[in-house]
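Engineer: Sequence and predicted structure below; questions after.
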Amino acid sequence: MSSDTRYVLGVDGGATGCRVAIARVDGTPVARAEGAEANVASDFDKALRHLTDAIGRAADQAGLDAATLAATPAWLGLAGAIDADTCARVEAALPFGSVRVSDDRPTGMTGALDGRDGCLVATGTGSFLGRQAGDERFFVGGWGLQVSDQASGAWLARNMLRAVVDHHDNMGPDSELLRGIVAEFGSVAEAVFFSLRATPTEFARYAPRIIAAASDGDAVARRLMQEGADWVAEGLRAMGAADGEAVCLIGGIGPYYADYLPNALTRNLLEPRGTSMDGAVLLARELAAG
């Protein structure tokens, strides 16, 4: 760490907005700012403008001049930063001498676990799994609904509509959940039309209904939840999770999988200790120290 480094900066950026936090190297908060969407895969130039604006406002709030900001180690966890070239482009465009850009999985896991060892199951609209083991970090999933995001709210709802079609084709069972969905759409065809145009967020709005139906004993809903939990268990094992290892379930869906996971994986459940924003600051502090 250079002798004039006094601050660190963390960024949590996604499809709905970005957040910037500046702290002293000991973790004491100094300033925070929020900005507009910052998904670097969806619109790189727009995301960069929003990031630069929010970083500038946080720096002004903290009273950091250009030289001090340049000496401030920064970690940015950004949606869409899934390849080395994109991360390098963002890093090159920012005013920091020491900067690391990653996707939002490391920041989410580090924040939830507060930098400690353990596993993270992050299932909301999308999903990913993570495991921290000493200096190593492992991840599964998080590649978007088209090819990934198993066990997420969007994935549950899409599979629910698949079950609607299967029953219609005499390939699967009926249930109260499925009858209610068809009645709401008016027909199986309308449910299919919805599936063709729906965004992950629009799919995920049906996830609470699936969770509630499963709790009430609906067989199809329980099967969907079990399939999601089975993928979570398989992913945790693939990352090397051992029986009794700390597991943190976060997101709008995550905690509901506790009843469907093997007891060996829920023996040591942890409440989340922080947010992705906290994780970005903690990783920036590690960058400053190392």
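Structural biologist: Happy to help now that I have it.

Engineer: from here on, contacts and neighbour counts on C-alpha atoms
Structural biologist: Fine.

Engineer: Strands of the stretch 151-290 of the chain, start to end?
Structural biologist: Using DSSP state E, counting those that start in this stretch, the strands of the stretch 151-290 of the chain run over 247-250, 269-270.

Engineer: hold the first one in mind and look at this next one:
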Amino acid sequence: MPKYYLGVDGGGTNCRIRLADENLVTLAEAGGGPSNLQLQGGEPAYQSIIAGIESVFSQLGGDAAAAKAQTSACFCMAGGRLPSDRDEFQRRAWPLANVRVYDDIDAAHAGALAGEEGAVIIAGTGSAALAVVDGKRHQAGGWGFHIGDQMSAAILGRELVRRTVEAVDGLVSGSPLTDALLESLGGDLNGVMAWSFPEYFVTDEAGGKSAGAVAVDPVTTGGHTYDGFTVTRAPTEWGRFARMIFEYYEKNDPVAVELVELELSYVDTYVRWFKARGAQRMAATGGLGERLYPILKERYGEFIVPPQGDNLSGAVILARQNFSPA
């Protein structure tokens, strides 16, 4: 019976699943829904992956149960920074021979460097960093929008909104970029503030909606329950302004140039951190990372290499690295 490897790239918006043979040749692929381990205790992620597993084995054909029994998998998950969350998810009932759960940075690393050593940053809606040097794993970042993600599009977008507010207040200089941002959010600071705290509705027992109230259920993670949350815009909504920043950066807009330099200062910190641990090369992944590639290449020279593959290919590589016969 042939052996199979299955990789999952679990994202906050959707997940992707790939089934490959022993040579990592793709046999089937499927997509699924949100797969962040921090959402509802990982239950949506579990359901999405189970459905995706059924889909790829249906595409494969033949005796699905027998094929699953010969399949080893790696799930690389958004929201998988905490070992306790990964371990709990790994212990769920999976219809496969072997399962290992990783943080999504591990998939980015394996995909970008084809399973070899070196350093990788993710600079997308969020950000994180990982280097593997002489078999040792070095990880930093990936702690989320509120306390980390310095290299992310979400943080960069939030900085643009803050700079715009300060410019309108007369505290700092503005530019065509801040004017455009202000216009996109209603044309004045009242509109900016209203956008930053969106109106939510609470459904009463009779099914009606009460406007103007904010309610968030307590969240349990890592064995602890937290409440007292304030609802605000999701990181993806802050991150969408990064596109505007680069549009104006091409026009040499002074605020756009300043913000891109801020972004590069965060990358500088990680580059120094990587080099101090012996990394000889770095790839940048994620939408913002890809946009920064030519700037990073000019800034850091041969230390920067283009990504060779994506997160999904990395997840399949990790499955084989973890479970291939000795």
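Structural biologist: That came through, no problem. In this text the structure is predicted, and so the values were computed from the model without any measurement.

Engineer: quick one, which of the strands of the stretch 151-290 of structure 1 is nearest to I210 of structure 1?
Structural biologist: Closest to I210 of structure 1 of the strands of the stretch 151-290 of structure 1, according to C-alpha to C-alpha: strand 247-250, at 17.7 Å.

Engineer: picking up where we left off before, give me whichever of the strands of the stretch 151-290 of structure 1 is most buried.
Structural biologist: strand 247-250 (a mean of 23; mean count of other C-alpha atoms under 10 Å).

Engineer: so it matches what in structure 2?
Structural biologist: Aligned by TM-score structural alignment, strand 247-250 of structure 1 corresponds to residues 282-285 of structure 2.

Engineer: mean shift of the matching stretch relative to structure 1?
Structural biologist: Superposed on structure 1, stretch 282-285 of structure 2 shows a mean distance to its aligned partners of 2.3 Å (mean C-alpha distance after the TM-score superposition for structure 1).

Engineer: Run a quick neighbour tally on the closest residue to I82 of structure 1 other than its chain neighbours.
Structural biologist: Counting by C-alpha to C-alpha, 6 or more residues apart in numbering, D103 is the residue found nearest to I82 of structure 1 once chain neighbours are left out, at 5.7 Å. For D103 of structure 1, the neighbour count with other C-alpha atoms under 10 Å is 22.

Engineer: again with E183 of structure 2
Structural biologist: E183 of structure 2 has 14 neighbours, counted by other C-alpha under 10 Å.

Engineer: what separates it from V255 of structure 2, distance-wise?
Structural biologist: Per C-alpha to C-alpha, to the nearest Å, E183 of structure 2 is found 16 Å from V255 of structure 2.

Engineer: I53 of structure 2 -> structure 1?
Structural biologist: Counting by TM-score structural alignment, I53 of structure 2 corresponds to I55 in structure 1.

Engineer: Count the residues that sit near its match.
Structural biologist: If you count neighbours by other C-alpha under 10 Å, I55 of structure 1 ends up with 27.

Engineer: so the residue nearest to I82 of structure 1 touches T86, yeah?
Structural biologist: No. With contact defined as C-alpha atoms under 8 Å, D103 of structure 1 does not reach T86; the gap is 10.0 Å.

Engineer: before we move on, back to that, from memory the match of I53 of structure 2 sits against A36, does it?
Structural biologist: No. Counting by C-alpha under 8 Å, I55 of structure 1 does not reach A36; the two are 11.7 Å apart.

Engineer: can I assume A122 of structure 1 sits in a strand?
Structural biologist: Yes. A122 of structure 1 forms part of a strand when assessed by DSSP: H, G, I helix; E, B strand; the rest coil.
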